[in-house]
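A.B. asks: this is a predicted model, with the sequence first.
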Amino acid sequence: MLRLAVASMVGTTIEFYDFFAYGTAAALVLGPLFFPTVSPLVGTLAAFGTFGVGFIARPLGSVLFGHIGDRLGRRPVLVFSLLLTGLATVAVGFVPTYQRIGMAAPLLLLVLRFLQGLGVGGEWGGAVLLTAEHAPAHRRALWSSFPQTGPSVGFLLANGITLTLSATLPDDSFLSWGWRVPFWAAGVLAAAGLLLRTQLAETPDFQALAENESRASLPFAEVVRGHWRLVLLTAGGLSIGYSVFYTVTTWSLSYGTERLGIDRTLMLGCVMASVAVSGAATPVVALLGDRFGRRTLCLTGCTAVALWMFPLMALLRTGRPALMLLGFVVAMLAFITAFGVVGAYVPELYDARVRCTGASVGYNLAGVLGGAVTPLVATATAGSGGPPWGVAAYLTGIALLSLGCFVLLPETRPATIASRPATDPAPA
């Protein structure tokens, strides 16, 4: 289990490193480099628009790779999704700017970001199923927290490289070539991840399906017919995690540097520290999920987010590093209280024959609402120059939506995921 869990965490680390490298670049440099003919605010919105394309592609990737996972196995998903994301990310580092090739530059960004999203759309489902379908039922949340920790590690890697370059390079060098280095580094990481993943074994649950010839012929069609309500509730419940994470890690970078005039390196440092705290807390939350239930932790996390969004914006607006850090840390701990257990919770909701498709589609639909829309809404809402209370109100509303969805979902601990019903479970 330890070897499998580490392998899944390494994979999600690399995949989300690729995804987050783009988000940081969108917040800091893509606006002026690829949309220089518009105002700074519109340029930032356009950069976040290309960022959002990746989230729109993720549900499509979850359908594509979910079909592969439910028909051919979880292991091929882990290999092909990493290969696609790695190649697209390296290519972003070679795209010429608007000054060199005009409108072709942002169009190339859109295409590559879309391919990134397709790959990441398949990654999460394959990684969590690798651990969830091998783990003992009483420790499934703990082992499934390893791939849930991967995004935090990937974020720290991507932003650690960006922070180092930002702190050591002159601004003109950083804007010229320094921002591209994290994308080039993705090639080395992807190669290492592929070497590791090609040595993994298939999960027992899928082997049983293959041996019994009980695999779904069209997994997505079966999910739409028998699990549509469950998919929508899953997406609504998980949307709060995306909203909080990308508010802290992406929108706040843009707001702090452009609107508050805070040094880029200082903002990155505060954000990275809060992500490190949430990553360290993930296995602790997972242990609590094994002890007290997945749904209980999700309800607690959503409630904490709803209560903290207005204090978060008040602390951010002060521009003081210690107060901003406090706001970010509490927000990220509230977020991970819910998200630390979803690696076990979401797969447990679905029958094994459509688990890869159902879990992946629900998870990535949440990304459209929470990850793609939130930076755009937050930037537009805070663009007038006043306090970002509209951002706080929006996030509070998302938290209440997620809370309502989790109320309607059942508890799954300590059920064995192989025995889940083939149709939507009754509300708890």
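C.D. replies: Perfect, thanks for sending it.
A.B. asks: CA atoms for contacts and neighbours, from now on please.
C.D. replies: Noted.
A.B. asks: OK, contacts around the nearest residue to F20 once chain neighbours are set aside?
C.D. replies: For F20, ignoring the flanking residues on the chain, the nearest one in space by CA to CA, 6 or more residues apart in numbering is F155 at 5.8 Å. In this structure, F155 makes contact with T13, F16, Y17, F20, A21, M272, V275, judged by CA atoms under 8 Å, 6 or more residues apart in numbering.
A.B. asks: my guess is G23 contacts V248. True?
C.D. replies: No: using CA atoms under 8 Å, G23 is not in contact with V248, being 11.5 Å away.
A.B. asks: of the two, which one has the most company?
C.D. replies: G23 (26 against 23; other CA atoms under 10 Å).
A.B. asks: which strand or helix spans that one?
C.D. replies: Taking DSSP states H and E as the definition, G23 sits inside helix 2-28.
A.B. asks: ok, G178 to L107 distance?
C.D. replies: 22 Å (CA to CA, to the nearest Å).
A.B. asks: so those two - more neighbours on which side?
C.D. replies: G178 (20 against 13).
A.B. asks: what about the strands in the stretch 201-350 of the chain?
C.D. replies: Counting by DSSP state E, counting those that start in this stretch, one finds no strands in the stretch 201-350 of the chain.
A.B. asks: hey, where'd the helices end up in it?
C.D. replies: Here the stretch 201-350 of the chain has its helices, by DSSP state H, counting those that start in this stretch, at 204-211, 219-246, 252-254, 264-292, 294-318, 321-339, 342-348.
A.B. asks: which of those helices sits most buried?
C.D. replies: helix 342-348 (a mean of 27; mean count of other CA atoms under 10 Å).
A.B. asks: what lies in contact with that helix?
C.D. replies: Contacts for helix 342-348 (CA under 8 Å, 6+ apart): 128-129, 132, 140-141, 144-145, 147-148, 234, 294-295, 355-356, 359, 412, 415-418, 420.
A.B. asks: and the comparison structure, right after this:
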Amino acid sequence: MVFASLLGTTVEWYDFFLYSTAAGLVFNKLFFPTADGTVGTMLSFATFAVGFVARPVGGLLFGHLGDRIGRKHTLAFTMGLMGVSTALIGLLPTYQQVGVLAPALLLVLRVAQGVALGGEWAGAVLLAVEYGPAGRKGRFGSYPQIGLALGLALGTGVFALLSNVLSESAFIDYGWRIAFLISLVLVVVGLTVRLKIDETPAFKAARRLRELPRAAPLVELWREPAARRHVVLGMLARWGEGAAFNTWAVFAITYATGTLALDRTPVLLAVTAAALVMAALIPVSGTAVDRYGARRVYLVGMAAFTVSVYPAFWLFGAGGTWAFAAALVVTLGIVHGSFYGAQGTLFAGLFATPVRYTGMSFVYQMSGIFASGITPLIMTALLALGTGSPWWACGYLALTGLVSVWATGRLREGDQHVPTGRTSPAVAAARESSALVGSGAEGARS
């Protein structure tokens, strides 16, 4: 089960992050050629952001299915959709070959990627958390989060390898396509593993007790005052995390190869190394959740991100590739890894079993529009506003971190698992689910 959850998220994030890496290195040249390089890059990042706009659609669609028919089959479909969309991107003609049809097709496939990932994340986390034994929910909930780091490392690593073994012209002509076509192999392996697992115990219990939502899960979610509160606070709590990750893992590549004029392959290897450090620390974060509680671990990590922004950008420009790599390992690898492992368990603890898939998807994917999708655009614009100086961009990142610290602190321990208000299927199942998602000191007090 843990392997199925981790493998699935790794494949999905590999596919999704291939696009983010290619957006700053390839797509701006092949699909959005303009005389102004900044405009081409911003157009490329705009299609990157569209994937995040599509993710809430996938989150609500597959969240509904996951809360009504189960986690297993929903996750199989999201993986298949992601794999096919990614492989087709690798077969697209360029702007020079077919004109405006090329970016139009790229946009459609990016939307399909967004829909697929929108339904993937919450289901994969629930697969792990709802199977996790008592006292180890935090660690189990961190395993799908490792897929984010591994997917990023795999994507940037493949691009770095192709950049190293191929000439510049060969890489631009066909090399980047290889990375996208590899997705088909990964998806076949992932589907084979995922289809062999059983439905989660929590969902089977809710189905057996006939506590699945009578109305649409989204309707049930918004009927409960505590659930509505957690949706809003959860989205704000995620703002800093989304902005941080898409700065260090996406924007930083363009910033380093463009503004800092660093070589592409070492930059990609630096991102890969930072992602591997992050992957190693995420289970440590999950273990800390079982001891100290998800909210506390997440809050401390988010505060660390906030204070690290200005030093990180100072180090980026201080000493070339090695300084850039060191800053990235600290910010993306160590700081982000210290709290990202807590996020899945934290959000799972906000909602009862019958609406958990929908609630988590809504929080994570809807916030992804402003927290993640437009971050490279905002950072590029603020960099231009500062005529190359990063300090306006740093101020924006620090603001997102402060908001997230405040919102995380507002998630009250006493109402994390049991919604208040009128009796509904969600309320009945919440009492059963409190033991499921409660962990560490917070779970004991809830």
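C.D. replies: All right, it came through fine. Every value quoted in this text rests on a predicted model; they were computed, and no experiment measured them.
A.B. asks: show me just the buried residues among the contacts of helix 342-348 of the first structure.
C.D. replies: Neighbour-count burial (16 or more other CA atoms under 10 Å) applied to the contacts of helix 342-348 of the first structure gives 128-129, 132, 140-141, 144-145, 147-148, 234, 294-295, 355-356, 359, 412, 417-418, 420.
A.B. asks: now intersect these with the helices, please.
C.D. replies: 128-129, 132, 140-141, 144-145, 147-148, 234, 294-295, 355-356, 359 (DSSP state H).
A.B. asks: so P414 of the first structure, which of the three states?
C.D. replies: At P414 of the first structure the chain is in coil, as set by DSSP: H, G, I helix; E, B strand; the rest coil.
A.B. asks: mind checking how far it is from F292 of the first structure?
C.D. replies: Between P414 of the first structure and F292 of the first structure the computed distance is 10 Å (CA to CA).
A.B. asks: next one: G102 of the first structure
C.D. replies: 56 Å.
A.B. asks: any idea which helix or strand carries the nearest residue to W251 of the first structure once chain neighbours are set aside?
C.D. replies: Leaving aside its chain neighbours, W251 of the first structure sits nearest to P375 (5.3 Å; criterion: CA to CA, 6+ apart). P375 of the first structure is part of helix 373-381, with elements assigned from DSSP H and E.
A.B. asks: mean deviation, that helix versus the second structure?
C.D. replies: Compared with the second structure after fitting, helix 373-381 of the first structure has a mean deviation of 0.7 Å; criterion: mean CA distance after the TM-score superposition for the first structure.
A.B. asks: tell me what the helix holding G23 of the first structure is packed against?
C.D. replies: helix 40-71, helix 74-92, helix 104-132, helix 140-168, helix 181-197, helix 252-254 (3 or more CA pairs under 8 Å, 6 or more residues apart in numbering; DSSP states H and E).
A.B. asks: for the ones you listed, which one sits closest to L403 of the first structure?
C.D. replies: Of all these, the one in closest proximity to L403 of the first structure, counting by CA to CA, is helix 140-168 (20.1 Å).
A.B. asks: read off where the closest one ends up in the second structure.
C.D. replies: Mapped onto the second structure using TM-score structural alignment, helix 140-168 of the first structure covers residues 137-165.
A.B. asks: pull out the buried positions in the matching stretch.
C.D. replies: 137-160, 162-163.
A.B. asks: spatially nearest residue to Q416 of the second structure, not counting backbone neighbours?
C.D. replies: L350 (5.0 Å).
A.B. asks: tell me the counterpart of G440 of the second structure in the first structure.
C.D. replies: Using TM-score structural alignment, G440 of the second structure pairs with nothing in the first structure.
A.B. asks: is it true that G440 of the second structure touches D290?
C.D. replies: Yes: using CA under 8 Å, G440 of the second structure is in contact with D290, at 4.2 Å.
A.B. asks: overlap in contacts, these two.
C.D. replies: Shared contacts of G440 of the second structure and D290, counting by CA under 8 Å, 6+ apart, come down to G135.
A.B. asks: just to revisit the earlier point, what's in contact with the helix holding P375 of the first structure?
C.D. replies: Against helix 373-381 of the first structure from outside (CA under 8 Å, 6+ apart): 41, 44-45, 48-49, 52, 243, 246-247, 250-251, 255, 388, 390-391.
A.B. asks: repeat that for stretch 92-107 of the first structure.
C.D. replies: L33, F34, F35, P36, L108, L109, L112, R180, V181, P182, F183, W184.
A.B. asks: check contacts around G54 of the first structure.
C.D. replies: R113, F114, L115, Q116, G117, L118, A372.
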